[in-house]
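K.L.:
sequence and computational prediction follow.
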Amino acid sequence: MKNEILLDAPNLGELEKEYLIKCIDSTFVSTAGPFIPEFEEKFAKYVGTKRAVSVQSGTAALYMALYELGIGPGDEVIVPVITFIASVNPIMYLGATPVFVDVDPETWNIDPKEVEKAITKNTKAIIPVHLYGNPCDMDGLMYISKKYGIPIIEDATESLGATYNGKMTGTFGILNAFSFNGNKIMTTGGGGMITTNDEEKAEHIKFLINQARDASRGYYHPEIGFNYRMTNLEASLGLAQLERLEEFLNKKRRFAKIYMENLQDVKEIKFQKEYENAESSWWLTSIKINSDKSISEIQSELKEKGIPTRRIFVPIVEFPPYQKFKTSNYKNAYEIYERGLNLPSSTVNGYDSIKFVAEELKNVI
């Protein structure tokens, strides 16, 4: 292939330049100005929640969600063992304890049966992660949430545009987190968003992320606050990307379909599976390969052909700060990690590039 194949690079063009110039010309480039409230309003409308509060990252979104629920030392938060580290670090920031559970072997997402087994009197939240854009079993999780009175915080950082029972991810939990990092479906360069139907919590979080400043009394701060605000520059970029979001989602889903069509006869390959009533955003099309070759060997051979890939996330309990929390062998998660691979999914790629990747992967295996 003549064109470079990209794993997860952002898709930026003339519309993004137009919005950024508009923001610069307005001089509202920092955290005060019209672009942030417009972005928040349009984002909330898109996903289908009453409110959206912009923050500096997906990590900040998860942290503020946990903080707003009053989670701290002595509290436990249930999380899947296979996810990006940012799903778990905010629990530790607050002095709470992460409780890791195994994932479903087909969807790779948190297993509700394992969640229920892990509940104790100290469980204060459940964080399902829609891994690689694939929605979790929200029916099972919401049943558990209601049964035990434990709030759900969705980590929807990878799943913008994905749906479960026709409802967007990031709308099921009491507070939910999205990420706009450079490699996500849409980007603001960095940045994140909290979505909620709780107006009171949204207002309080918006207050807290602005250093908990009571502007009616000048520089008066009745609570400990944070500087987690998004900038107008980021929000202007977000507005442009939001206009193109359906274009990005359609392309991601088409990529997944091309991979599946071209690799359906390769018995060694299994795709991450969607629940019957779910539609993934396919942020990253991901597969499990059962062959005599190691994943590292396969990656190396693909790299020689100009094809970038990425390993599946390492089970969190492998990292030194989290090894003490290992309570199981997490059989499914380790198998997915050992045999799993993310394929090129950047919307900068063309359809011919994706077909080329599929053919070369077939040859390598």
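P.N.:
That came through, no problem. Computed from a predicted structure; not experimentally measured.

K.L.:
from here on, just use CA atoms for contacts and neighbour counts.
P.N.:
Will do.

K.L.:
what's the nearest residue to E223 if we skip its chain neighbours?
P.N.:
A212 (5.7 Å; CA to CA, 6 or more residues apart in numbering).

K.L.:
next, count neighbours for that neighbour.
P.N.:
Counted with other CA atoms under 10 Å, the burial measure for A212 works out to 20 neighbours.

K.L.:
and for the one 3 residues further on?
P.N.:
For A215, the number of neighbouring residues by other CA under 10 Å comes to 10.

K.L.:
ok, it - contacts?
P.N.:
Not one residue lies near A215 by CA atoms under 8 Å, 6 or more residues apart in numbering.

K.L.:
how about the strands in the stretch 251-365 of the chain?
P.N.:
Listed in chain order, the strands of the stretch 251-365 of the chain (DSSP state E, counting those that start in this stretch) span 269-271, 278-279, 286-289, 310-311, 340-342.

K.L.:
want to compare, so here's the second one:
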Amino acid sequence: MIIDPIIPNGPSITHHEIEHVTSACATGWNMRASSYTNAFRQLMAQVTGHKYALALSSCTGAMHIAFNALGLKHGDEVLVPDLADFSVAACVIYCGATPVFCDVEPDTLCLSSEDAASKITPRTKGLIAVHLYGQPCRMEPLLDLAAKNGLFVLEDAAQGIGSSINGRPAGSFGHFSTFSFKGNKSVVSGEGGILLTSDDRLFDLAARLAAGGRTPDNPFAYDFVGFNYSISTLQAALGFAQTSRLDELIAQKKQIHSWYSERLSGMPGIRLNAEPQHCQPSFLTNLLFIDAPSIQRVKMITQLRASNIIAEPVYFPISSMPMFKQAETPVAYAASTKAICLPSGHNRTEEEVDYICRAIQQVMKEPGRDKAQIPLTGWLKYKSDSLEFFARIKEEGFIIPFEHEGHSCELRVVTAANTQDAKLVETLTRWREASAAAFLTRTEVTEQTMQQILNNYVSALRDYVLFFIFSDGYLYGQVALNDFAFQKHECCIDGLYIEDHAPKGLAAAACETIFAWAEKSLEIKNIFNHVVASNKKVRLLAAAQGFREISRTALYKEKIPGGEIFRPMYMPGHDTPDEYLLICKKSLSSKEIYDSK
């Protein structure tokens, strides 16, 4: 069984984001340097309902500026949930103040208003409400507590974008709120943060602090020492593009949670993220709470990782770190030993979630196991079966016979043994040199480099299957299938080469044979062909076989050591492309064809 690691996080990046970042890279300078930054700010203000927004380099920087604008200083105290990212406490310390660690609620893992109330002293100046793992805080009791005691409220919504409380978005309640767009969040900009407020005075001060302390009317004069937490135009462009897809991205997160919930809810000894009344989580991360005393979290994480499921522990309490004194926060400490972060990236599929849940159920029932042994389903099974088949035929050999013009022909899979055949490597080197114009990277080809390429095809690239084309026992060319999109049952044809003296029509016949085999034996629905526009011979052959151009990309030529490479020209502008890459598609029919698998 072959299953790749199912990783914890991962963004959803589309051509929409690439287009905006490319535009920012090409045009976002000088007079237009702030265009995407301003657009990002305005969009986040619209999302939260705040009046003002500052786009900054990180959520940590945003919190640091917020505390300075709020006047936090040495000797002050701030109520901080003990279960949170370390930066929450670090920003308090940056200002010379002291974080006072409070316990969290058992269902949400967010700040407990009851415990926070018990830890207020005359030095307490504010509290930080952290919307943890996409689970919104219960804001009403925290706001009441702050109002009664004259405290500021900073909402750390780094993980809370898309969550809501009583229909109001997380990040819309505090004197300040902050968001993170790090790569493991629901909305990403690589790195980056947003600081929001509706208070005119606080925004003015925060904006000046973020500008380094500059005098508003003179960019070369400074009134005080501020900070440089600027976000780049490229980050802002990505953040803007992602935020414009917010509803779609949060819907994906909720869909993933629903798959977990369908399979794990009601199972004795465990529970998932809570959905408290009047709160709507955004499910940045799906949490698995282990209530069964017989199940050890560390053991389960190890068992899941051995099953290629990369689960992670929740945060350790901040007060457990060596620079602090351990706080009396029993719920936080208990959660840190009994909760697991399940893979929740945007690209998780239902088959992956099903595999994860069945693995959890198995190790719960059989805690002595080293790992789960679960049969795969859906596209995961299809991928595993296909890759195992490819590995076997590249080791043992495989032949697809066909006839052409009365001649006996074969497609033979290139095997590990073939890579050691010096004469064969010499032939492939000659073919590569003769077809150099078909490759986007054009460098000197030697038998040594061809040996490396061939070894890579056979050993390293699991979904690359190279065939030799024989007719009456003579070797005339090659063709390959690669880049399998297993979820879609699609792949590409690649590496087509045929000798000039080969029987007429042999290349076309070999391609038709491999198409028929791919449809019948590999269940391929669509095949793609990537061809440079100047390769007229292959273009005409592809058109004759039913390939239709679906897109083309302008390319520019760049010199590299030992040759040249063609790269995408995302914004051609007034430049003339040096080449074009055509992407062509062929949909396979369901006619009766030869099955040799």
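P.N.:
In hand now; what should we look at? All values reported here derive from a predicted model rather than from experimental measurement.

K.L.:
circling back to that earlier point, can you list the strands of the stretch 251-365 of the first structure in TSV and add distance to V79 of the first structure and mean neighbour count?
P.N.:
Rendered in TSV, the data for the strands of the stretch 251-365 of the first structure read as follows (distance: least, CA to CA, whole Å; neighbours: other CA atoms under 10 Å):
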stretch	distance to V79 of the first structure	mean neighbour count
strand 269-271	23	19
strand 278-279	21	22
strand 286-289	21	22
strand 310-311	20	17
strand 340-342	20	23
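
K.L.:
of all those, which one is nearest K113 of the first structure?
P.N.:
Nearest to K113 of the first structure among those is strand 278-279; the distance by CA to CA comes to 18.8 Å.

K.L.:
run through who's touching that closest one.
P.N.:
Counting by CA under 8 Å, 6+ apart, the neighbours of strand 278-279 of the first structure from elsewhere in the structure are 134-135, 162-166.

K.L.:
and those residues, which is closest to E68 of the first structure?
P.N.:
Lowest distance from E68 of the first structure to these (CA to CA) belongs to P135, with 24.3 Å.

K.L.:
inside strands: which ones of the contacts of strand 278-279 of the first structure?
P.N.:
Counting by DSSP state E, those place 163-164 in strands.

K.L.:
circling back to that earlier point, tell me the spacing between the residue nearest to E223 of the first structure and E203 of the first structure.
P.N.:
Going from A212 of the first structure to E203 of the first structure by CA to CA, to the nearest Å gives 11 Å.

K.L.:
follow-up on the earlier one: and the strands of the stretch 251-365 of the first structure: which comes nearest E246 of the first structure?
P.N.:
strand 278-279 (13.8 Å).

K.L.:
test my guess that V101 of the first structure contacts E116.
P.N.:
No. Counting by CA atoms under 8 Å, V101 of the first structure does not reach E116; the two are 9.8 Å apart.

K.L.:
among the two, which residue is more densely surrounded?
P.N.:
When V101 of the first structure and E116 are compared for neighbours, V101 comes out ahead with 25 against 17, by other CA under 10 Å.

K.L.:
can you give me every residue that contacts the more buried one?
P.N.:
V101 of the first structure sits in contact with 78-81, 110-111, 114-115, 118, 328, 330, where contact means CA under 8 Å, 6+ apart.

K.L.:
and of those residues, the nearest to Y143 of the first structure?
P.N.:
V115 (11.4 Å).

K.L.:
distance of the closest one relative to V99 of the first structure?
P.N.:
The separation that V115 of the first structure has from V99 of the first structure, given CA to CA, amounts to 9 Å.

K.L.:
need the residues touching each of the two.
P.N.:
Shared between the contact lists of V115 of the first structure and V99 (criterion: CA under 8 Å, 6+ apart) are residues I78.

K.L.:
how about stretch 285-303 of the second structure: buried residues?
P.N.:
Applying a neighbour-count criterion of 16 or more other CA atoms under 10 Å, one finds 285-290, 295, 297, 299-303 buried in stretch 285-303 of the second structure.

K.L.:
which residues of the stretch 51-200 of the second structure fall in strands?
P.N.:
Counting by DSSP E, counting those that start in this stretch, the stretch 51-200 of the second structure forms strands over residues 52-56, 77-81, 98-102, 124-130, 152-156, 164-165, 168-169, 176-180, 193-197, given from the N-terminal end onward.

K.L.:
same check, this time on the stretch 401-550 of the second structure
P.N.:
Taking DSSP E, counting those that start in this stretch as the test, the strands found in the stretch 401-550 of the second structure are 407-413, 441-443, 465-471, 474-485, 490-498, 526-532, 548-560.

K.L.:
what residues in the first structure pair up with the second one?
P.N.:
Spelled out, that is strand 441-443 of the second structure. Aligned by TM-score structural alignment, strand 441-443 of the second structure falls on no residue of the first structure.

K.L.:
returning to what we had before: just checking, the residue nearest to E223 of the first structure touches R229?
P.N.:
No. Proximity of A212 of the first structure to R229 does not meet the contact threshold set by CA under 8 Å, at 11.5 Å.

K.L.:
give the contact list for E40 of the first structure.
P.N.:
The neighbours of E40 of the first structure, taking CA under 8 Å, 6+ apart as the test, are 51-54.

K.L.:
longest helix in the first structure, by residue count?
P.N.:
Using DSSP state H to define each element, the first structure has its longest helix at helix 245-263.

K.L.:
next, the buried residues of stretch 141-148 of the second structure.
P.N.:
142-143, 145-146.

K.L.:
give me the mean deviation of it from the first structure.
P.N.:
With the two structures superposed, stretch 141-148 of the second structure lies on average 0.8 Å from its match in the first structure, counting by mean CA distance after the TM-score superposition for the first structure.

K.L.:
I301 of the second structure -> the first structure?
P.N.:
For I301 of the second structure, the aligned residue in the first structure is Q299 (criterion: TM-score structural alignment).

K.L.:
excluding covalently adjacent residues, which one is nearest to that match?
P.N.:
With sequence-adjacent residues excluded and distances taken as CA to CA, 6+ apart, Q299 of the first structure is closest to T309, at 6.4 Å.

K.L.:
still on that earlier bit, quick one: the match of I301 of the second structure from L361 of the first structure, how far?
P.N.:
For Q299 of the first structure, the distance to L361 of the first structure under the criterion CA to CA works out to 9 Å.

K.L.:
quick one: closest of the strands of the stretch 251-365 of the first structure to R217 of the first structure.
P.N.:
Between R217 of the first structure and these, the shortest gap by CA to CA is with strand 278-279, which sits at 47.9 Å.

K.L.:
which residue numbers in the second structure go with that closest one?
P.N.:
Under TM-score structural alignment, the match for strand 278-279 of the first structure is residues 279-280.
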